[in-house]
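Participant: Any chance you could fold what I've pasted below:
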Amino acid sequence: MRILADRARCEGHGMCEALAPNLFRIDDDGTVVLLSEAVAAADEELIALAVDSCPVQALRLD
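Facilitator: Below you'll find the predicted structure:
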């Protein structure tokens, strides 16, 4: 499973970073940066929550 981020859609709300700071950062431009595209099995539930929490649907799992 991989995380995909649509940086053009991201508005920098930071919900993903708040929920999973080891995988997401909001950069100086106010858009999401993936620290890792791969999702460990132990983190799948947390990552799904972070993806679902994005108010502009800039994140998805593949």
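Participant: CA only for contacts and neighbour counts going forward, please
Facilitator: Will do.
Participant: Was I right to think C54 contacts A18?
Facilitator: No - contact criterion C-alpha atoms under 8 Å: C54 and A18 do not qualify, at 11.0 Å.
Participant: Which of these two has more residues huddled nearby?
Facilitator: Using other C-alpha atoms under 10 Å as the criterion, C54 and A18 rank with C54 on top: 18 against 13.
Participant: And this one, please, so the two structures can be compared:
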Amino acid sequence: MKVVVDLDLCQGHAMCELEAPHVFVVPKRGKVEILDATPPDALLADVENAVRFCPTQALMIVDDGDSTISKDERE
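Facilitator: Down below sits the predicted model:
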């Protein structure tokens, strides 16, 4: 699993940081920074929640083979 962000979409709401604080940080008045782009499988549920609850849909999970995991697979 790999986490990617579209910084053009990110508005710094920090929902991702609330859901997965070991993976994401959002500086005050900033945009998300990914702390661990390839988090361990133990954090998968937290990362999936972060992706799901991102109000601007700026986050995406891709598998290590670079094929995108679709929105339907994430829900």
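Participant: In structure 2, where's the longest helix?
Facilitator: helix 44-53 (DSSP state H).
Participant: Next secondary structure after that helix?
Facilitator: Moving toward the C-terminus from helix 44-53 of structure 2, the next helix or strand (DSSP states H and E) is strand 59-62.
Participant: Give the other helices and strands that that next one contacts.
Facilitator: Packing partners of strand 59-62 of structure 2 (3 or more C-alpha pairs under 8 Å, 6 or more residues apart in numbering; DSSP states H and E): strand 2-5, helix 44-53.
Participant: Can you tell me what sits against whichever helix or strand comes after that strand?
Facilitator: Using DSSP H and E, the next helix or strand after strand 59-62 of structure 2 towards the C-terminus is helix 71-74. With contacts defined as C-alpha atoms under 8 Å, 6 or more residues apart in numbering, helix 71-74 of structure 2 is touched by E48, R52.
Participant: Now do helix 71-74 of structure 2: distance to the chain's middle.
Facilitator: Offset of helix 71-74 of structure 2 from its chain centre (C-alpha atoms, centre = their mean, to the nearest Å): 13 Å.
Participant: cool, stretch 34-50 of structure 2 as well?
Facilitator: 7 Å.
Participant: tell me how far the ends of it are from each other?
Facilitator: 12 Å (C-alpha to C-alpha, to the nearest Å).
Participant: List the buried residues in that stretch.
Facilitator: Buried residues in stretch 34-50 of structure 2, defined by neighbour count with 16 or more other C-alpha atoms under 10 Å: I34, T38, P39, D46, V47, E48, N49, A50.
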